[in-house]
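> missing the sequence, but the structure's below:
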C-alpha cells in the first residue's frame, strides 16, 4: 500500500564565518517579523476590547457588542501588505526624517530572504489562533497562554525557508536561498537517495541554533510503499512501562537471545553533567549583567544544556526505533505527566511533606522525558506500520498480579518489588506492569466482537473488550464499578482511551 507521509531529516551544519553571520541575520529578521506582527495584533486586540467595553456601557449586551465592533485582529496578509508599503530600502537615498516622516521600520529587508519574514508572520498567526481556540475551549490539551514577544538572547534563534532554491548539493552540502551552499557535518545520503528515486520532495527547511551549533531540519513529503517486515509481524504484542528508575520496561525482551534486553535503565543525563553545570552556573552568576563576560558564560552554559539534550534525544531515538520495528502491537499506559511532576511544597497554611524527595523525583522525571518517549513511539509506529494502543488513565497495572490477575493493595511509594498475596509471584514492579499492559492491549485489539468499536492510535478500528462508560456493571464488580480483589477477570475492565479534551472559556472572534 502506497502511503504519503511527512518526514523530517535533521542535519548538523558546518557553516563558514560569513555563512554563520548570515544565519544569525536571518534569525534576527525572523524574530523581528514575529514581534512586528504580534505588536499589531495586540494593539488591535486592546482597541477591540476598549470598543466592546464602551458599547456594553452604552447598553449593548456582550454578544451584540462583539458583533457591532468594527475592529478586527489583522491577519498575516494584512500585516505583510502594510509592511511592504512602509518598510523602506537602504539601497536608495532617503531624505531627512523631518521631510520623510518616521524612519522606515526595516530598510535592511533585502539582505535576507523574504521567506524568513513570511514564515515568522505565519508562526505568529498560528500562535494567536492557538490562544484564541484554547480560550474558547476548541483546542485540546492544556491551556495555551497569550503569545509573548521574542527577546534576543532568550528566544531560540530559528527561521524557516521554502521555495525552489532548497536542494541538496551532493551528500555533504545543502543549498539555502540567500545563504548559499552550506556544508553538512554529517551525511545526507538517506535523504539524497530518496530524492534521486523520486520518493521524497523537500517542502521547507527550518534552521535553528542550539548551543554553539546550527541545525537544519528538512521537512519532506515521502511516498513510502515498503511493506511491513516479517520480523515485526512475528514480534507480536508487547507492553511498555515507562518510569524513572527504569526508563523503559518491556513485557518481553527486544532480543530473545539477550534476556536482560527487556529493561533499559534511566541514563540520568543531567546528573552525568551535574558537576559541569554547577561550575557553569557559578561562573554565570558572578558576571555583571550586560557584560561580554556574561555573554560568554551564557554561551558556555547553553552549550552544556544543548549537549545534554542531544544525548537524551539520540538515546530515545535509537531505543524507540528499535521497539517500533521489532513489535507489531505496542501497548502504552497513558498518565498525566504534568500532575505527576507537580510540586509538593504546598501552601503556607498547609505545607507539604517530603518536599526534598519529591523535588528530586520531579527532576528525574523531567530528565527522563517520558512524554517525548511516548510521542516518538506514536509517530514511528505510524511510519513503520506498527499499532499503538493507549490504555485509559487510572488503570491499576501496578496492583494487579500478572500471573493470577489478583488485585493486590497498591504498593508503597518507592517500592521496586511486587509480591502477590495469592500466588506468591515476586518480580520487579515495572516488569509486572509491563506484562499487565501487554495482556490488556491484546484483549483490546483481539477480543469482544459484541461491543462498540474504538480507534487505536493509527486510526484503525479495533474491538474493545470493555463495557461502555455508562454501561451497567456486572455482578462480579464492586458497587462503584471497580473490580473486587477476588475477581480474576479484572484485566478486561480497562478501555482504550479516546482522545477527548474540553475546557471552558470566553471565545474571541476575529
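Happy to help now that I have it. Because the structure is predicted, anything quoted here is derived from the model rather than measured.
> From here on, just use CA atoms for contacts and neighbour counts.
Fine.
> Residue 187 contacts residue 170, correct?
No: in this structure, residue 187 is not within contact of residue 170 by CA atoms under 8 Å, at 9.3 Å.
> The residue nearest to the spatial centre of the chain and residue 312, how far apart?
Nearest residue to the geometric centre of the chain (CA atoms, centre = their mean): residue 372, 6.4 Å. Applying CA to CA, to the nearest Å, the value for residue 372 to residue 312 is 10 Å.
> another one to put next to it:
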C-alpha cells in the first residue's frame, strides 16, 4: 500500500538565503492577492471566473509588465502554487468547507511550495531549493520514501521545511486485539471505557497570564515601530510554544492509543458548531456570552479535532480502525438497563440511573455507551443515533424499591445496594459498582 508521510525540519539558512526566502514568500503573497482581486473584479462585472490554467497564462503576462519584472526573480513553481492555493480556496468555499478566500497580510502564513526540482543530501544534512541553492537543515530523523513536494514556511522568526514523501509499505497487521471507547471532555481530556482517563494539558490556560502581559506591552507601543516588533515577536514565540506543547501532547496520546488498541470508538463531535460564538447581534444579543466564551476557549485548547485527525491516520498505519458514532444521549443512557433520562446525570461527574440504580463516573458511562454503539454500528451497520442498549428485562417485583433505596443511600452518601435482576430465567444480584 502507498503511504504519504510528511517530515518537518528546521532550516538553517545564511543571511542571504533568509532574505531571498522572505522575498519569494512576498512574491507568492502578491500573486495570490492580485489573482484574488482579479477574480472579484470579474465576478462584479458578471463574467465567469478564471480557471487555474487561465490564471497561469495571466501570471506569464504579469511577468512581462515593466512594473512587475521583479516577479522573475522568484521561482516560477511557487508562484504557480500560489494560484493553485487560490483555486483550492474557491473549491473549499463552494463545497462549504471554508469561508470565502481573503487577502493575505504580510507576516501571516509566509510560505513557499516546490512541487519538484528539490534534492536532499541526508549525509551532509542539506537540501537544494531552486534559486536558493543548498540550505542546511537540522536532520533529526531520516527521510523515508520519494519526495513529492516541499513546503518552506516561516514560523515565529524561524524557517521550517516540510517534506512530503510517498513510499510502498506492507499492509499493516494490528498487534493489539482489544477495543475501547473514548469520551472527550473538558475536566478529563479523554475517558476510556475501561475506567482510565487522560488529564488535560491546558497549554493555553497555563500560559494565558504571561500571554496577556505580553499583549498589553505590545498594545502600548507605537504600531510598526521597532519596539512594537520586538514585543510582537515575543507574543508569536509564546503562541508557538503553546501550539508545540499541544501538538506534543496529542501526538504522544494518539500514538499510545493506536499502538495498544485495534478498534477505537469515539463521538462524532462537530467541534466547529460546538465552539461557535454566542455573542449574537446588536438586535438579538446572546445569553451567557462570558461563560460560553470560556467554554469555547477550553474546547479549542483541548484540540479535539486534531486528536481525531491524528488518531485516524495512526490507526490506519497500525492496522486498526476508528469508528465515529453519534453522541446523542451517550452520558444519559444507563449501560446496564438502557434507560435514557437527563435525571441519570445529576452532576457533571456522577451518573446514577433512576430506574435500576447503577452508578459510575459519567464520563466512564459515556465511553462505555460509545464503545457499544461502535460495535453495533460496525457489526450490522445499525443506526445507533437514537438506539437503546439491548439488556435483559428486570424482575417485576424489583422495579421501584431497589432504585428508591439506592437513590436514598446515594443522597445520604452510603453507596449503592445490590440490584436483583432476571437473567436467563434465574434470579441473580448485580453487585454495586
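All right, it came through fine. All values reported here derive from a predicted model rather than from experimental measurement.
> Residue 187 and residue 170 of the first structure - which one has more neighbours?
Neighbour tally, residue 187 of the first structure and residue 170, criterion other CA atoms under 10 Å: the higher count belongs to residue 187, 15 against 12.
> for that one, helix, strand, or coil?
State at residue 187 of the first structure, reduced to three classes by DSSP: H, G, I helix; E, B strand; the rest coil: coil.
> Let me see the contact set for it.
By CA atoms under 8 Å, 6 or more residues apart in numbering, the contact set of residue 187 of the first structure is 11, 171-172.
> how does it look with 10 Å?
11-12, 170-173 (CA atoms under 10 Å, 6 or more residues apart in numbering).
> list the ones among those residues that the second structure also has?
Contacts conserved in the second structure for these, counting by both residues aligned by TM-score structural alignment, their matches' CA atoms under 10 Å: 11-12, 172.
> Can you get me a residue count around residue 223 of the second structure?
Using other CA under 10 Å, residue 223 of the second structure has 11 neighbouring residues.
> actually residue 106 of the first structure, not the one I wrote
By other CA under 10 Å, neighbour count at residue 106 of the first structure equals 17.
> In strands only, show me the kept ones among the contacts of residue 187 of the first structure.
Among those, the ones falling in strands (DSSP state E) are 11-12.
> could the kept ones among the contacts of residue 187 of the first structure be laid out in JSON lines, adding distance to residue 41 of the first structure?
Listed next are those as JSON lines, based on distance: CA to CA, whole Å:
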{"residue": "11", "distance to residue 41 of the first structure": "35"}
{"residue": "12", "distance to residue 41 of the first structure": "35"}
{"residue": "172", "distance to residue 41 of the first structure": "42"}
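> Turn the kept ones among the contacts of residue 187 of the first structure into TSV, including neighbour count and distance to residue 292 of the first structure.
TSV is the format used below for these (neighbours: other CA atoms under 10 Å; distance: CA to CA, whole Å):
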residue	neighbour count	distance to residue 292 of the first structure
11	19	30
12	18	27
172	19	35
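> re earlier: can you name the two of the contacts of residue 187 of the first structure that are farthest apart?
12 and 170 (15.3 Å; CA to CA).
> Please, where are all the strands along the stretch 301-433 of the second structure?
321-325, 350-352, 359-361, 419-423, 426-430 (DSSP state E, counting those that start in this stretch).
> As CSV, the ones you listed with distance to residue 372 of the second structure would be great.
Converted to CSV, those look like this (distance: least, CA to CA, whole Å):
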stretch, distance to residue 372 of the second structure
strand 321-325, 10
strand 350-352, 18
strand 359-361, 16
strand 419-423, 20
strand 426-430, 20
